[in-house]
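Engineer: only geometry, no sequence info:
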């Protein structure tokens, strides 16, 4: 889930035309499972499922969803070809989108992921700082700035290019001891690669900047954006929605 910091050609724009009849058309990143995936006509994953749950609580509003290359989805919100997305409200995105005050989802990197039969599992689960992990081998992904900024260089580290390779090294080759990864992502990768039941995870509170909030964003050019954002925030603050959101996310763990 590193590059989910989430081509369709002219044919996609044409295929999306019928969906524009819906009140609100949202775009999501493809190939970022379990956070989001899908195609021209629909999207699935954590963010699409949470968004549909949100709109189910907005009487009078309808929702259509599509997935595609994330750069293109962002550009289409900026140009008004689609109406919204769910993402981190960066300064650049705030120029063309109005965001909810309340996040719909927090991607939480505050977890250690390791083999369920790891001989030092107790040590991993009782760690109170990175110092307690000295001597263990961290498996990371090359080119990921978040890891470079938040994981100390003092740890023994193996860097590889692909998330699948990271999981193979952990679960099959056992050449590293732990990953730092959201549990939803770790579980999805492990299941797809045939390692279900072979990994475990544990939350820790010593990883800086571990929680990345994802907010609902609507294009500023839509005449009803400000009104709908106010309604969205009301729903996002409600206990009923948050209970449902917790169940949705738990289903991916």
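Structural biologist: Perfect, I can see it now. Quick caveat, the model's predicted, so the values are computed rather than measured.

Engineer: CA atoms for contacts and neighbours, from now on please.
Structural biologist: Will do.

Engineer: Would you confirm that residue 86 contacts residue 107?
Structural biologist: No. Residue 86 is not in contact with residue 107 according to Cα atoms under 8 Å; the separation is 11.9 Å.

Engineer: okay, the two: which has more neighbours?
Structural biologist: For residue 86 versus residue 107, neighbours defined as other Cα atoms under 10 Å are more numerous around residue 86 (25 against 18).

Engineer: now the more buried one, what's its secondary structure?
Structural biologist: Look at residue 86: counting by DSSP: H, G, I helix; E, B strand; the rest coil, its state is strand.

Engineer: Tell me who's in contact with it.
Structural biologist: Shown in contact with residue 86 (Cα atoms under 8 Å, 6 or more residues apart in numbering): 28, 47, 104, 214, 215, 216, 217.

Engineer: putting a second one here so we can go through both:
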């Protein structure tokens, strides 16, 4: 009888220990996300200091709604992709190219639409004339345009229109040219353009038009095939994000400055 009691106690202790260990493992296993480290206000900061619209959005979806702790990591963009590919981090938010889908699984839901919108001088002909994308694209050849070196979207957009445009190293140069009347229109990612306009204190001189270009990219969540977070996680993520969109919270988070969207 005593021997049976000892065995029962040992089995019970082992079960409690195993349960505690599994619970602890589940508790501390975070979902690690890679971001571009120099893409303010969307994401900015190196290592685990990254902040911005995307980190805040992912914390709201995964940490607050799904109950899974999130770790945000900032990298140079090429390094971010490699980190996802190797499984060093679990995911990133970007275009699901053929190459990226070789090492990652994609969510069905769009996490972040990078809305490219035209920026013009306040009070200019362009501000009052352009009411849709058609208005802009049909007058491309009679206007002066500017964009940033390395902007793949702009390169494809203007190539399709058979148009030349001024290429400069940074967006602040384009915006200053626009304010001074040296160019007529900039078509750029709205959150980035708005951030630069505020930093340059050009809010009165420049205006972002409420026209979203049809070819604006839409980014899902790409989860590494090396990640312990598999298809069940992605399905739960899609369901959670759908609820947030229906509630109107998602739109607020992607359009508000990080400090104001909480």
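Structural biologist: Cool, the structure landed. Please read these numbers as outputs of a predicted model, since none were measured by experiment.

Engineer: Just the TM-score for the two chains, thanks.
Structural biologist: The TM-score (TM-score structural alignment, normalised by the length of structure 1) is 0.80; 228 aligned residues with a Cα RMSD of 2.4 Å.

Engineer: related to what we said a few turns ago, what residues are shared contacts of residue 86 and residue 107 of structure 1?
Structural biologist: Common neighbours of residue 86 of structure 1 and residue 107, counting by Cα under 8 Å, 6+ apart, are residue 214.

Engineer: chain center to the longest helix anywhere in structure 2: distance?
Structural biologist: If you go by DSSP state H, structure 2 has its longest helix at helix 2-28. Its chain's C-alpha centre and that of helix 2-28 of structure 2 lie 43 Å apart, by Cα atoms, centre = their mean, to the nearest Å.

Engineer: Also stretch 235-253 of structure 2?
Structural biologist: Taking mean C-alpha positions (Cα atoms, centre = their mean), stretch 235-253 of structure 2 and its chain are 15 Å apart.

Engineer: Next: stretch 93-104 of structure 2.
Structural biologist: Distance of stretch 93-104 of structure 2 from the chain centroid (Cα atoms, centre = their mean) equals 14 Å.

Engineer: Next, the distance between the ends of it.
Structural biologist: Distance between the two ends of stretch 93-104 of structure 2: 11 Å, counting by Cα to Cα, to the nearest Å.

Engineer: That stretch maps to which residues in structure 1?
Structural biologist: On structure 1, the counterpart of stretch 93-104 of structure 2 by TM-score structural alignment is residues 86-97.

Engineer: I'd like to know how far whatever residue of structure 1 lines up with residue 122 of structure 2 sits from residue 109 of structure 1.
Structural biologist: Counting by TM-score structural alignment, residue 122 of structure 2 lines up with residue 116 in structure 1. With distances taken as Cα to Cα, residue 116 of structure 1 is found 19 Å from residue 109 of structure 1.

Engineer: cool, residue 207 of structure 1 as well?
Structural biologist: On the measure of Cα to Cα, residue 207 of structure 1 and residue 109 of structure 1 end up 8 Å apart.

Engineer: which neighbours do those two share?
Structural biologist: With the criterion set as Cα under 8 Å, 6+ apart, the contacts of residue 207 of structure 1 and residue 109 do not overlap.

Engineer: quick one: whichever helix or strand comes after the longest helix of structure 2 to structure 1 mean distance?
Structural biologist: Next along the chain after helix 2-28 of structure 2, taking DSSP states H and E as the criterion, comes strand 31-36. Aligned to structure 1 and superposed, strand 31-36 of structure 2 gives a mean residue distance of 1.1 Å (mean Cα distance after the TM-score superposition for structure 1).

Engineer: does the nearest residue to residue 237 of structure 1 once chain neighbours are set aside count as helix, strand or coil?
Structural biologist: For residue 237 of structure 1, ignoring the flanking residues on the chain, the nearest one in space by Cα to Cα, 6 or more residues apart in numbering is residue 102 at 7.1 Å. The local conformation at residue 102 of structure 1, judged by three-state DSSP, is coil.

Engineer: Next one: the aligned partner of residue 135 of structure 1 in structure 2 from residue 183 of structure 2, what distance?
Structural biologist: In structure 2, the residue paired with residue 135 of structure 1 is residue 142, using TM-score structural alignment. Residue 142 of structure 2 is 11 Å from residue 183 of structure 2, where distance means Cα to Cα.

Engineer: Those two: which has the busier surroundings?
Structural biologist: For residue 142 of structure 2 versus residue 183, the count of surrounding residues by other Cα under 10 Å is larger for residue 183: 20 against 8.

Engineer: For the residue nearest to residue 237 of structure 1, list the residues it contacts.
Structural biologist: 215, 233, 236, 237.

Engineer: before we move on, the earlier item: between residue 207 and residue 109 of structure 1, which one's more packed in?
Structural biologist: residue 109 (23 against 20).

Engineer: The biggest strand by length in structure 1 aligns to what range in structure 2?
Structural biologist: In terms of residue count, the longest strand belonging to structure 1 (DSSP state E) is strand 211-219. Alignment of strand 211-219 of structure 1 against structure 2: residues 216-224, by TM-score structural alignment.

Engineer: So what touches that stretch?
Structural biologist: Outside of stretch 216-224 of structure 2, the residues within contact range by Cα under 8 Å, 6+ apart are 84-87, 89-96, 103-116, 229-230, 234.

Engineer: Buried subset of the residues you listed, written for ChimeraX?
Structural biologist: In ChimeraX, this line selects whichever of the contacts of stretch 216-224 of structure 2 come out buried by 16 or more other Cα atoms under 10 Å:
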select :84,85,87,89,90,91,92,93,94,96,103,104,105,106,107,109,110,111,112,114,115,116,229,234
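
Engineer: post-alignment, the longest strand of structure 1 versus structure 2, mean distance?
Structural biologist: Mean for strand 211-219 of structure 1 is 1.4 Å (mean Cα distance after the TM-score superposition for structure 1).

Engineer: Can you get me a residue count around residue 144 of structure 2?
Structural biologist: Neighbour number of residue 144 of structure 2 under other Cα under 10 Å is 17.

Engineer: residues in contact with it?
Structural biologist: 165, 166, 182, 183, 184, 185.
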